[in-house]
Each structure stands twice: as structure tokens, then as C-alpha cells.
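S.K.: quick check, what structure comes out for this input:
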Amino acid sequence: MLNARQVQILLLLWNQDHSGEYLSKEVNSSRRTIIRDISALNQELSIKNTAVINSEGKYSLEIHNYSQFQELITQFENQERNILYYLLINDFLSIDELMDKSFLSKTDITNSIDRINQRNKDILEIKSKVGLGYFVDLYFATKVDLLAYLISVIPKDTDSNTLKDTFPKDLREYLTDNQSTAQLQAISLISSANFDDFYNHKRDLLRNIKESTIENQIELVSKNFSIKLSKKRLAQNIATHLKRYNLFPTFISNLLLKQMSDLKQKEPFAFEMAQNLQAEIEKNDPSILINSDFLALYIINCMEIKTSIKPVKILMYTAQRSIAYINENLITDAVGNISMTSIFNIDEFNKQVTNESYDILVTNGFNDGLKHAPDVVINGLIDEATISRLKKLVSDNYFHNNLTQMLPKENYLFYENRSDNYFKVLKNVLKYFIDEGQLDQKMSVKLLNREEEGNQLMINHVALPHAVNETDFSRMFAVDLKTPLKLNKTDIYLILIVIVNDKNDDYKQLFNYLYKILNKKQVSQTDIEKNYTNILKYFRTE
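M.R.: Just a heads-up that it's a prediction; the model follows:
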């Protein structure tokens, strides 16, 4: 079993590579101890071939099985949560009482307490008193808040319907059923908690959170940053977030630390602005609970990104907002040409699907309340395999949706060729598109030169002359032929000219899409009438 120091080393290396000297300072141990800990970690990680820590130069963590690695981290986290749960519902507990309640060994408990204290220095500390035992000293939020969060992520047996009916009606819009039930259960478990006092305090906090004030604070803070934002939308989102967060504070789990760390490196100004915004809000009202990392997620979400193409619309349901925004950022970072909408309520998800048109539906886990089958199901944080599947779905939808922009009617030609010479016909059709103002002379020369130099691409009797140009999005020109051409002793029924910008990721997706379509079916010579409408049907049908 790993001790607290070894788990801390594992989490540090999950975030990024580190030297032995850095690790020894972070965990307050000698270099020799670090070497022993790395050896112990590799022994534990090798049992199921989960991962390995390489020691060439800096120490680096190489994960072989991400789901097993998640299970390992979750195992430690659940131990910590159980210990916190029992300490919160009791004023004091001895080590023997903790062992009896949690079914953990003395070593596991002391290691877990060390991990909790190391990772939550700004939130709490588990202390001990001689003759009494362990207790929790909280610096952030209240015992009810922390206990409610723990119950929401590790539910305990309770009559949820009975509890739900007692939740204050004026606060129901802010919480999910799971959260409100967890909060009521937490109040009932902590002897010192008072129902009326707790919710009156929450109402006072909510009254102090005003969208207009936050909008002014965003305006003030944003002057120091060159980030283009939809400030009105950001103020609305943050005001709603702060009301939910102050009514039900959530805490970032170990599984999100790596993603948060990566985001901070990719969007440093968003996180810096979030810290400044937190300071400004707290200056106005120190009683409001804020986590700047969550604010940064909203800032990133509201950044204005201009695009000339029609994005693939994705609707995603996730109950927990922090996980939703982490997944949203992981997806938008890995998958281009998308517009994502996150929903946190099943009924709202069903309503959105009914009222609006979405290309792809994503849910976090299965839920009995779903009226529409999801295209993609995520369990917790999205993994590489699911991202790859989502990329394929997005790629297909993207080109299906934007085909008329890439291949407008002006870029289609039915050519009554009298010659079967491929290069002669290509030269003539390029001249046609130049005369029509759809292509410039320079690009025509580039395309022709590439073909004559032997850079031909043929897929299933379709020739694809292709070249690179500075363009906002990929462009295609389709030439239907009256009679087949000959190219390298192969009959050519269609010429599809493709112009891409190799600095944009979509060019790879375009060729993958074309390859898939062209390999699945052959361009017909006689079965259908040759016109623009039928060419679109051909490229839109799998």
C-alpha cells in the first residue's frame, strides 16, 4: 500500500515531469527517500501494467492504462472521503474508532490523514487532541457544506423523496435533486447544525451576489488583459455559478488536478484574470465563497472565437459542473469545428433536444431519465479512446454540414470532354474556373504542376488534384465527366480538386472523410443524372 508521500509524488508526476531535487523539496524528504519511493511506486504500478515512472533525466510518468490509473487515484480519494465523512459527523474520533467505522487499517488511516492535510492546506486540517482523538478544523465553508459534498459524490442510504420535500422552495432552482438531498442529510447528521440558521445564512449570501456588480468587476479587471470576452454572458454565468457554489460548495478532486494544471499552461491569462476577478469580488464582499479555478473555466468558455464555418453542434449532459467544464475544455482543445452546449439537468437536456437541432448528443454516464439515446457516453473524465470516437463523429458531421460551403454550386462543372487525356482536360477545367472567378491563376499553375510532377491521388476512379493555400476553410471543385479519362491506365469518372490550408487541422479530417466515402462506393457513369444535386447526395451519403 502506498503511503501519503508516495501518493503525493504520483500526483506531482501526473501533472508534469520533475527532477529528484524538486520532488524532495515538495515532499520534504531526502533524495535517497525519493529513489526508494519511485521504486515502490513502480512496483505498485506494474502489478496491472497501469503505468511506469521513467528516470532518464527528470522523472516522468507514462500511463499505459488510463482507466486503471483513474481507479487507483479514486481508491485513495474514496478512503480520504470516508475518513472525512466520519470525522465530520462526530466531534472527535480515536484511531480505533476510525478503524472500526471505515474498515481501514491504522496505516491506511494515518496515510490518508496525511494526504488530506497535504492536499487541502487552504481548506481544512485534521488535528488531534490528547484523550479525545481526531477532529476537523475547517478554514473554508462549513461542516455541512463539506459533508454535503462528500455525500453527493459517495451517496449514503437515505429516503431521498422524504428529504427532498423539506428543501426550501425558494432555493430549489440552484441545486440538483442529488445535491439538495445530500445537503439535507448533512444537516441531519451534524448535531450542531440548525436548519433555519443554515438556510438563512445561504439566503444572505445569495442576496449579495448581483449580476450588475459582477459585470462592473469584469469590466474593471478585463482592462488589464487582451482577452476578447462576451462580458454580459460571462457576468450572467459567473453570477449563476456563485449562487450555486455558495449554496453548495464543490471541491476539486484529484482526478481534475491534472486537467486543471494543463489548462493553466494553455490559458495562463484566463487563470490570471480569474485570480484578479476573485480578489475584486472578495474586496467588495469577503463573505462570498469563490474558487478562481472555477471562474477561469467560465472565462475560457466565454472567450469570443470567430469562425467562418458552420460548427458541429454538440449537446452534453453532466450532473457535476466542474467535470462538465473540464471535459468541455478537453474536447474543444482536441476536437476542432464544434459548438458545445453543457446541460446539468436531465429535464432541461430532454427539452433542448426536442426544441433544437443538435448533431451529437453526449452524456456523462447512463441515466434512466434520458428520452434520447446519446451518441457518446463519458464516464467521469473523458479518455483518449472516447475523444478519438468523438473526433470521427465530428469529422463526419462537420463535412456533411459544410459541404455546400466547401463545394458551392459555382464550383461544380459537368464537362463534355472530347478527349480522354487527363492533363489536357484538367488544364481546360482549371481555365474554366479561373474565367468564372472561382480560382486564381497562381493556384491553377500550382495544381497543374503538382499533377504533372507525379503527385496524383486516385481513389476508386476519382482523381483528386490537391494543393495547399492560405484559406479559411477547405475548398473543393467537382468536375463530372461525360466520358471517362485515362490516368495511369485507370478510368477516371470524376475530378475532385481539393485546396486546403495545412495549418488547419480540418485538412487531415477532410482527406479521411473523402477516403472513407470514395472507398465505400463508386461514382456512377450511367445510373444517375450528372448534376450538382446528385454530387452533394453522393458525398453526404455513407
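S.K.: C-alpha only now, for contacts and for neighbours.
M.R.: OK.
S.K.: quick one: residues in contact with the helix or strand harbouring Asp491.
M.R.: Using DSSP states H and E, Asp491 sits in strand 490-500. The contact list for strand 490-500, computed with CA atoms under 8 Å, 6 or more residues apart in numbering, reads 461-471, 473-481, 483-486, 507, 523-525.
S.K.: let's see this one next, to set against the first:
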Amino acid sequence: MMTNRQVKILQLLMDNSYSGAELAHLLNASRRTIIRDIATIDYWLEKEKIGNIDTSQKYKLQVNNHYQLETFIQELQLKQYRVLYYLLVYPALSNDDIAAKTLLPKKNIDEIIYYLNQKYNYLFMIRKKVGKGVYLSLTTQDRIDLLASLLFSFTRLQKEIPRASYVSKKFRLKNAKLTQLLKRRSTLESQQQLELQLLSWQLCWTHDSIQYSLTEYFEEKNLRIQKAAQLNLVKILVRINQGYRVKIDEHACAQMLIQHLKRTISFPNYFDETVTEPLKALKASYPFSFELAEELAQGLQDYLKILYIDSQYIGLYIVNAQHLASQSVHAVMYEERHSISNINEMLLKEQVKNLILHVVHSVAELNNCVKKYPITLLLVDKMQLVKVADVNTTYIFNGILDHTDLVKIKNIVDTALIRAEIKNVFNEHDFFYLNNDVNFNFTLQNALKILSTQHLITAKQANAILKREAAGNQLIIGHLSVPHIKATIDEPFRLFYFRLDNAIILNKVKVYGILIVLVNSQASEYTQLFAYLYGQLKHAVPEVLATFRNLNRALLMAP
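M.R.: Reported below is the predicted structural model:
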């Protein structure tokens, strides 16, 4: 069995290449120790025919069998968290008891306990006492929450629990007060999370690690939630922010944070490690926001008596509050995991302009959102796609959005913006019929004269278009000439179309129409306009270019 440090090295190398010095710094170990660990890992990889470590420059992991490696890592994690599971369920256990339940050697158990204490020292400490054995010192509330969170993150552990351990519906219905308390949970947690809390209470109650009744457990939660709701968080934010001077919308930020606190109290997610890497870049970009978040999180934790509030999530909301600018495309993201949705929300607001994003975590929320807003995009996590099969999904993603996802979503948003603007600026008054000359330049001059005479463009703009064309900046899309300039206009762009009575040969291509385009020099978000026009019109036949109705349909139709 590998040591925890060796497993950590393996996990790091799965994501990136590192030098020995970098690994030594990250793992707080000597360079010599890292070299020995690399040799052990490399030997194991080759023995299992999974891959090897290239040591020619930095340490680089080369994998032949990704599935086998992922399975190995998951199984190691499960061994570690199985030990924690039993220590949460039972008030105390001897090393022999743990070995019998987990089928692990005692030496490995001691190593796992050391690892858990190092990694989660902010949540708990596993202690040993003569006559008592190995135990966790926790309050009832924290023990149940930790166990529920553990089962939520490691679903394979759930499969090992006998069905008899689950709290029956009959038991719940007998207690009217409990039934009423459970009804209040639906807005803050999923049904699965609720069931896991019921199961965790049942497991701890059965093995005498708690004396709290189920009703008392949920009553205590509700008291903390009420306390969070009554916080004057705007005042607290303003006071703490005096030392950091982060420009945020305090009211919007406070509203988001109150909801986050309620969800954290309702079902804390202590074992979700998916946020660590994506947040590194954000922390580097917004250091003061995350420093503010750390101070705020500690104060809230003390006031609300919560075991742990992750300041990283607080930092995400603070950064979100820095980006509440005017936006124009409504999108819904369906993601049941709050940790993933928080990161994706931040990534989208960072990378995609003009986007009003509504994040929903249940089908009911999605249905309400679709009724309430003019939704252009629906982004759905692949894992939850089956739950929204009846809704037209625009984009399917898998967990945390990567660079490719963000580029594709940005293109979808740009396309939606362009289509919306075409509807606004291009109408029948912008469609002209022109008895053209055989010479293209004379024909273009006549078209521009019509526009300037009707005060649709200025003489300066007309001259700028002619100069660009004369300089060889000619764009032809299919059978369409597209003269264009950047200009000072109120709209993001303007379109004027001239249907030619007779085709003109331009650069050896038959041209049946001229589409004159003026782009606002300040509207950087419309840089994809010409790519969009090319995609819509590259195969347009003369009949499409002959009438306003046909051309307009071609410009607006979905690909």
C-alpha cells in the first residue's frame, strides 16, 4: 500500500508536471524523500502495467490505463474514509474493532488516522485514550452533519449500509412536529441530502454515539438558520470591508451570502474537493476579496456556532458581487451540486459578457425560472440531464466548465446577441433594389449615395467604406459582397442590403447583392459578427438574396 504522501504525489502528477523541488515544497518534504517516493510510484505503475513516470525534465505521469489508475485512487480514498465512517457512527472503537470492520492492517489504520488528522484538523481530531479506544470528540449536530456529508461525497459507502438502517416513512409520520420540520427543508437541500441526514442520525442513534432526538436535531438547525436570516450582513460587510476597500455591491453580496449560510447550515458539504484547483487562479486575481472572505467567514462561524464555513465559497460570492454589470442574455444553469454551480457561475461571469445567469438546483426551480424570464440558453450538467429531458437543452457540460466549454458558451451568447440585434436594426426599410452598373465600384458608390441622401449614413462613413474597398479590404461571403467599417453609431451594428438586378463579377465570383455593415467601434462584444454572417450566408443561393423575407430568414435561422 502506498503512503498518503505518495498517493498525493500521484494525484498531483495526474493534473500537471512538477519538478522535485516543487513537489517537495507542496508536500513539505525533503527532495530526497520525493526522489524515493517517485521511484516507488514508478515501480508500482510499471508492475501494474498502468504507465510510468518520465523523469527526463520535470516529473511527468504517462498513463496507459486511465480507468485502472482512477479505480485505484478511488479505492484508496474509500479505505481512508471507511475508517472515518466507523469513527463517526460509533462513540469509540479499538484498533482491533476498526481492523475487523475495514479489513485493514493495524499499521495502515494508524497511518490513515494520522492522514485524516492532518487533512481535516479544522473539522475534527481523532484521539486515542487508554480504556476508551479511538474516538472523535464532536457535538451531536456536527457528528450527524459530518457523517451525512461524508456519505454524500462517497456514494459507494452508502451501498455498504443495510437498508434496515434507513429511517422509515412510518416513523416520520408518527411524529407530527418532525413532519412539519422536514417540510421546511425542501428549499435549502435536496431530497437526497435530507435522506442522508435522517440515515446519519439513525446510524449514530443506533450505536449510542448521540443522545439527541431527530426532532431536536432539526430544531437546532432551524434556530441557526433563523439566526443567519436575522443578520444585518450589509452592515457587517461595510465594516469589515473598510480595511480592504473591495468594490462590491454590499446589498447584492449580503443577499447571496445569507442564502449560502442557510444552505451551509442545512447541509454542510465538508468533503467536496473539486473547488481547490479552479480557485487558485481566482485567488491570484482577487487577493483582497479572498482575504476579506477569510475574516468574514471566521466571524460568521463564531457567531452562528457552525463547525466550519469555507471562506473560499464566501470569496466566490464576493468576487461575484464585483461583476454585477448590465447584461442582456438570460441563461439558466441546472446543477444540483452547489459547489460546482458556484465555480461555474464565477467562470461564466468572468469569461462571458452580457450574460444574466440564473442558477437552479431542482426541477421546480427550473420550471419557475423558465416561466419568469425570457430564457435564451439552458446549460445542464450531464449527470442531471435525464431529470430535464422535457426541456430543450442548449448546452450540456460535465462538472466544472473547462476552456472549451467557456469558448462554446461564449459563442452561443454572441450568436444570441447578434440575432437579437439583427431583429432590432434590419427591417424592410434597410432593403433596397438597385439597377446596377457592370462596374462594382460605381455600383457601390450609387448604393452609398442612396444611404447618405436618406441620412442613414454620413458622407464621412460613405468615404471610409469606399477607401477600404479601394485598398483591397473586400469581403465576399458566398454570392454577397460585404463592405464594412467601424463607425461611431448608437447601435452595436447597422445593416443595409442592396439587391442587384444583374450579377456582378467581383474577384471571379458572381455577386448578387451588397450587404453594407457598420460596426460600433466601442462594441467589442460584436467581434464575432462577420463569422456569424459567414456561417449564415456562405451557402445562400440567389433566390435567398432576392427578397427581404428570404434574406431576413437566412440571417436569423438556427444552423
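S.K.: work out the TM-score between the chains.
M.R.: Here the TM-score for the pair of chains, by TM-score structural alignment, normalised by the length of the first structure, is 0.82; 535 aligned residues with a CA RMSD of 4.2 Å.
S.K.: re earlier: mind listing what's buried in the strand holding Asp491 of the first structure?
M.R.: Buried residues in strand 490-500 of the first structure, counted by 16 or more other CA atoms under 10 Å: Asp491, Ile492, Tyr493, Leu494, Ile495, Leu496, Ile497, Val498, Ile499, Val500.
S.K.: again with stretch 214-221 of the second structure
M.R.: Thr215, Tyr217, Phe218, Glu219, Lys221.
S.K.: over to stretch 189-203 of the second structure?
M.R.: Buried residues in stretch 189-203 of the second structure, defined by neighbour count with 16+ other CA under 10 Å: Glu189, Ser190, Gln193, Leu194, Leu196, Gln197, Leu198, Leu199, Ser200, Trp201, Gln202, Leu203.
S.K.: the residues you listed into TSV, with extra columns for secondary structure?
M.R.: Shown next, in TSV, are these (DSSP: H, G, I helix; E, B strand; the rest coil):
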residue	secondary structure
Glu189	coil
Ser190	coil
Gln193	helix
Leu194	helix
Leu196	helix
Gln197	helix
Leu198	helix
Leu199	helix
Ser200	helix
Trp201	helix
Gln202	helix
Leu203	helix
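S.K.: about what we covered before: so which of the buried residues of stretch 214-221 of the second structure belong to helices?
M.R.: Members of these lying in helices (criterion: DSSP state H): Thr215, Tyr217, Phe218, Glu219, Lys221.
S.K.: residues in contact with the closest residue in space to Thr458 of the second structure that isn't next to it in sequence?
M.R.: Nearest non-adjacent residue to Thr458 of the second structure, counting by CA to CA, 6 or more residues apart in numbering: Ser452, 5.5 Å away. With contact taken as CA under 8 Å, 6+ apart, Ser452 of the second structure is in contact with Thr458, Ala459, Ala462.
S.K.: find the nearest non-adjacent residue to the last one, please.
M.R.: By that I understand Ala462 of the second structure. Counting by CA to CA, 6+ apart, the residue nearest Ala462 of the second structure is Leu448, at 5.8 Å.
S.K.: just the element for that neighbour, please.
M.R.: Assessed by DSSP H and E, Leu448 of the second structure sits inside helix 440-453.
S.K.: helix or strand for the residue nearest to Ser46 of the first structure when sequence neighbours are not counted, just tell me which one.
M.R.: For Ser46 of the first structure, ignoring the flanking residues on the chain, the nearest one in space by CA to CA, 6+ apart is Val52 at 6.9 Å. For Val52 of the first structure, the host element (DSSP H and E) is strand 51-54.
S.K.: could you dump the buried residues of stretch 214-221 of the second structure into CSV with distance to Leu150 of the second structure added?
M.R.: Below are those laid out as CSV (distance: CA to CA, whole Å):
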residue, distance to Leu150 of the second structure
Thr215, 22
Tyr217, 18
Phe218, 19
Glu219, 22
Lys221, 18
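S.K.: could you report the distance from the counterpart of Leu196 of the second structure in the first structure to Ser160 of the first structure?
M.R.: For Leu196 of the second structure, the aligned position in the first structure is Ala182, judged by TM-score structural alignment. Distance of Ala182 of the first structure to Ser160 of the first structure, computed by CA to CA, to the nearest Å: 9 Å.
S.K.: now swap in Val377 of the first structure and tell me
M.R.: For Val377 of the first structure, the distance to Ser160 of the first structure (CA to CA) stands at 26 Å.
S.K.: hang on, the earlier thing: so the residue nearest to Ser46 of the first structure sits right up against Glu44, yeah?
M.R.: No - with contacts counted by CA atoms under 8 Å, Val52 of the first structure stays clear of Glu44, the gap being 9.4 Å.
S.K.: these two - which one has more neighbours?
M.R.: Val52 (19 against 16; other CA atoms under 10 Å).
S.K.: and stretch 367-385 of the second structure, end to end?
M.R.: End-to-end distance (CA to CA), stretch 367-385 of the second structure: 15 Å.
S.K.: same check, this time on stretch 215-232 of the first structure
M.R.: Termini of stretch 215-232 of the first structure sit 7 Å apart (CA to CA).
S.K.: now that stretch, how far from the chain's geometric center?
M.R.: Centre-to-centre, stretch 215-232 of the first structure and its host chain are 24 Å apart (CA atoms, centre = their mean, to the nearest Å).
S.K.: residues of it that come out buried?
M.R.: For stretch 215-232 of the first structure, by 16+ other CA under 10 Å, it's Glu215, Gln217, Ile218, Val221, Ser222, Leu229, Lys231, Lys232.
S.K.: and if you look at stretch 432-451 of the second structure?
M.R.: For stretch 432-451 of the second structure, the neighbour count (16+ other CA under 10 Å) marks Phe432, Leu434, Asn436, Asp437, Phe440, Thr443, Leu444, Asn446, Ala447, Leu448, Lys449, Leu451 as buried.
S.K.: before we move on, what about stretch 422-433 of the second structure?
M.R.: For stretch 422-433 of the second structure, by 16+ other CA under 10 Å, it's Ile422, Phe426, Asp430, Phe431, Phe432.
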